[in-house]
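**Q** Using only what follows, build the 3D model:
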Amino acid sequence: MFEYGLILGTYLLCVGFFGLITSRNMVRALMSLELIFNAVNLNFILFSNLLEDKQAEGEIFAIFVIAAAAAEAATGLSIALSLQRNWRSTRIDQFNLLKW
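**A** This next block holds a predicted model:
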């Protein structure tokens, strides 16, 4: 079971990195970043269950990563909405339009 979880985590991480590198749309890049966060959470929980002391360190780290991902999603989506509202585009190469 542990090996299958690691394979799934590796797959999620690779798909997330590929999506982050190749995407030009800001919302797609944020979704790829969420895939990377989910792969990290899966690995935290898998390695926490692998240890014999049965403490909840991996689950606690996963909760902190989920909270950071929620803050990142809220901030990123607010920037994307601001770009969409002002310039009718959410392309990453036009991100310098927010500079003063």
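**Q** Please count neighbours and contacts with C-alpha atoms only from this point.
**A** OK.
**Q** mind checking which helix or strand the residue positioned nearest the centre of the chain is in?
**A** Nearest to the mean C-alpha position of the chain, by CA atoms, centre = their mean, lies residue 34 at 2.3 Å. If you go by DSSP states H and E, residue 34 is part of helix 26-50.
**Q** Identify the residues contacting that helix?
**A** 2, 5-6, 8-10, 12-13, 15-17, 19-20, 23, 54-59, 61-62, 65-66, 69, 73, 76-77, 80, 90-92 (CA atoms under 8 Å, 6 or more residues apart in numbering).
**Q** what number of residues lie near residue 41?
**A** 21 (other CA atoms under 10 Å).
**Q** Oh, that last question was meant for residue 81, not what I typed.
**A** Residue 81 has 16 neighbours, counted by other CA under 10 Å.
**Q** and this one, so I can compare the two:
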Amino acid sequence: MERVLEIIGIESYIYLSVILFCVGVFGILYRRNAIVMFMSIEIMLNSANLLLVAFSTLHQDASGQVFVFFTMAVAAAEVAVGLAILVAIYRNIGSIDIDNLKNLKG
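**A** Next up is the predicted model:
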């Protein structure tokens, strides 16, 4: 990876990460479907993970890659809990549209 980092350059990884993060932000802001919002959050987390791995490789320190491992574990747990909540909401109201969730106030 270090040799690839020398050929491509750290700037390319930064640009790709910024583009992925912006795609995730726009997905959260402009889409009202809960599944698309979860996917957008995952794209944002993966862009941060990409930067952590790139800078970890650049500085030849494995701590960034270890942090990515824990971040991926937390993201997997977040997806499992989030999808379970979405299934429960779908069973109750028949839709996972975020605008329809306003009706769940008790």
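**Q** May I have the TM-score of the superposed chains?
**A** The TM-score (TM-score structural alignment, normalised by the length of the first structure) is 0.90; 98 aligned residues with a CA RMSD of 1.3 Å.
**Q** before we move on, the earlier item: specify, as a residue range, where the helix holding residue 34 of the first structure falls in the second structure.
**A** Mapping helix 26-50 of the first structure onto the second structure (TM-score structural alignment) gives residues 34-58.
**Q** now stretch 69-80 of the first structure
**A** Under TM-score structural alignment, the match for stretch 69-80 of the first structure is residues 75-86.
**Q** tell me how far that stretch is from the chain's mean position?
**A** Using CA atoms, centre = their mean, to the nearest Å, the mean C-alpha position of stretch 75-86 of the second structure is found 13 Å from that of the whole chain.
**Q** superposed on the first structure, where does it end up, distance-wise?
**A** In the superposition with the first structure, the aligned residues lie an average of 0.7 Å away from stretch 75-86 of the second structure, counting by mean CA distance after the TM-score superposition for the first structure.
**Q** do the same with stretch 36-46 of the second structure
**A** Stretch 36-46 of the second structure sits 0.3 Å off on average (mean CA distance after the TM-score superposition for the first structure).
**Q** Just give the number of residues close to the counterpart of residue 95 of the first structure in the second structure.
**A** Residue correspondence, TM-score structural alignment: residue 95 of the first structure in this structure matches residue 101 in the second structure. If you count neighbours by other CA under 10 Å, residue 101 of the second structure ends up with 12.
**Q** Could you do residue 66 of the second structure as well?
**A** Quick note: residue 66 of the second structure (other CA under 10 Å) scores 13 neighbours.
**Q** go on, residue 32 of the second structure?
**A** 15.
**Q** My guess is it contacts residue 100. True?
**A** No: here residue 32 of the second structure does not reach residue 100: they are 9.8 Å apart, not a contact under CA atoms under 8 Å.
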